[in-house]
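[1] how would this look folded up:
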Amino acid sequence: MKRINILYAGTQYSISGRDVDAVKEEIRAAIESAVPTWLEVNVGEGKYKRADILLTPGVGVAVIGIDADD
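    Okay, the predicted model is just below:
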């Protein structure tokens, strides 16, 4: 996987250097938890610019694995 795109509340973010299944599991566990959890992502393109998104029930999250060939 080259990177993982995250669509969160209609905005696109990305994560690199992580396994897509591990990210999905982290999101699932966070949403099921009684404690709000932050997920570190990148916003924009080019130079890394950190953003933290709050994972809570009711907020739409999509996980899209992007292969090196895409």
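[2] Could you use CA atoms for every contact and neighbour count after this?
    Fine.
[3] Could I get the contacting residues of residue 22?
    Under the criterion of CA atoms under 8 Å, 6 or more residues apart in numbering, residue 22 has no contact partners.
[4] Am I right that it falls within a helix?
    Yes - remark: residue 22 belongs to a helix, assigned using DSSP: H, G, I helix; E, B strand; the rest coil.
[5] Tell me how far it lies from residue 59.
    19 Å (CA to CA, to the nearest Å).
[6] Report how many residues lie close to residue 42.
    The local packing of residue 42 (other CA atoms under 10 Å) involves 20 other residues.
[7] need the contact list for the nearest residue in space to residue 19 that is not next to it in sequence.
    Nearest residue to residue 19 in three dimensions, chain neighbours excluded: residue 1, at 7.3 Å (CA to CA, 6 or more residues apart in numbering). Taking CA under 8 Å, 6+ apart, we find residue 1 in contact with 19-20, 65-68.
[8] Would you do the same for the sequence below? I want to compare the two.
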Amino acid sequence: MTRIDIVYGGKPYTLGDRTIESLRAEISNAAAAGVPTWLRVNSGAGRYQDAYLLISPGTAIAIVDVQPNLPDVMLTPEETFVADSTE
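    Model (predicted):
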């Protein structure tokens, strides 16, 4: 089963059985249409409850493709941060 994590308004939500591509298209189409649209997601841990996120132009939303079958990789701080060198 696939899972997508979503951060909206600083709170975490999830979606299951969707692809990143289909979710990105749905969000992009809603924002481009300029008409507010509700996106149904899961809220809570253990016992999920429906939550509805309002998608409109300028909505700040992050989606994360959770890949449970990939090995965890530990990165050093040098690998996770790239400084903007202006010197």
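[9] After superposition, what's the TM-score, could you say?
    The TM-score (TM-score structural alignment, normalised by the length of structure 1) is 0.88; 70 aligned residues with a CA RMSD of 1.4 Å.
[10] sec struct for the residue most central in space within structure 2, please.
    Nearest residue to the geometric centre of structure 2 (CA atoms, centre = their mean): residue 63, 1.4 Å. Secondary structure, three-state DSSP: residue 63 of structure 2 is strand.
[11] In this structure it contacts residue 4, no?
    Yes - using CA atoms under 8 Å, residue 63 of structure 2 is in contact with residue 4, at 6.7 Å.
[12] Mutual contacts of those two, please.
    residue 20.
[13] Residue 17 of structure 1 reaches residue 23, doesn't it?
    No - between residue 17 of structure 1 and residue 23 there is no contact under CA under 8 Å: 10.7 Å.
[14] So for those two, which sits in the more crowded spot?
    Counted by other CA under 10 Å, residue 17 of structure 1 and residue 23 do not tie: residue 23 has more neighbours, with 16 against 9.
[15] For the more buried one, list the residues it contacts.
    No contacts exist for residue 23 of structure 1 under CA under 8 Å, 6+ apart.
[16] Would you map the strands across structure 1?
    3-8, 11-15, 37-42, 50-55, 61-66 (DSSP state E).
[17] coming back round to it: for PyMOL, what selects the buried ones among the contacts of residue 1 of structure 1?
    Buried residues among the contacts of residue 1 of structure 1 (16 or more other CA atoms under 10 Å), as a PyMOL selection:
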select buried, resi 20+65
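[18] Dump the contacts of residue 1 of structure 1 to JSON lines, plus distance to residue 51 of structure 1.
    Below are the contacts of residue 1 of structure 1 laid out as JSON lines (distance: CA to CA, whole Å):
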{"residue": "19", "distance to residue 51 of structure 1": "19"}
{"residue": "20", "distance to residue 51 of structure 1": "18"}
{"residue": "65", "distance to residue 51 of structure 1": "19"}
{"residue": "66", "distance to residue 51 of structure 1": "20"}
{"residue": "67", "distance to residue 51 of structure 1": "23"}
{"residue": "68", "distance to residue 51 of structure 1": "23"}
